[in-house]
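In: this one's sequence-less:
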């Protein structure tokens, strides 16, 4: 019966990694979007104040 437990653990670990990776990817993409937003704001600011 031991190998069944091991397989279950491996599946749980893989599932955890996939969900963690998905969450991490979402966080990273949100940060990228925020950075792009900030960059476009600074571009707009520079245009308005003509640096």
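Out: Structure received. Fair warning: this is a prediction, and the values are worked out from it, not measured in the lab.

In: Every contact and neighbour count from this point should use C-alpha atoms.
Out: OK.

In: now residue 6: how far from residue 13?
Out: 10 Å (Cα to Cα, to the nearest Å).

In: same question, residue 5
Out: 12 Å.

In: Second structure for comparison follows:
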């Protein structure tokens, strides 16, 4: 039983780490897209002037 308990905790811990990695990647992607969007808006404004 104790072995099962520790395996369960290890799996839970691994899944938490995976979730955090995915969330971090999503945040990084969002920042990247936001920066690209800003750049495109600036280019569009420059083209309109």
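Out: In hand now; what should we look at? Not measured: the values here are computed from a predicted model.

In: now what about the TM-score between them?
Out: Here the TM-score for the pair of chains, by TM-score structural alignment, normalised by the length of the second structure, is 0.85; 46 aligned residues with a Cα RMSD of 1.3 Å.

In: aligned partner of residue 18 of the first structure in the second structure?
Out: Counting by TM-score structural alignment, residue 18 of the first structure lines up with residue 13 in the second structure.

In: cool, and residue 33 of the first structure?
Out: For residue 33 of the first structure, the residue aligned by TM-score structural alignment is residue 28.

In: gap between that match and residue 22 of the second structure?
Out: 10 Å.

In: Check residue 3 of the second structure too.
Out: In terms of Cα to Cα, residue 3 of the second structure sits 29 Å off from residue 22 of the second structure.

In: Please say which of these two ends up with more neighbours.
Out: Each of residue 3 of the second structure and residue 22 has its neighbours counted (other Cα atoms under 10 Å); residue 22 has more, 12 against 8.
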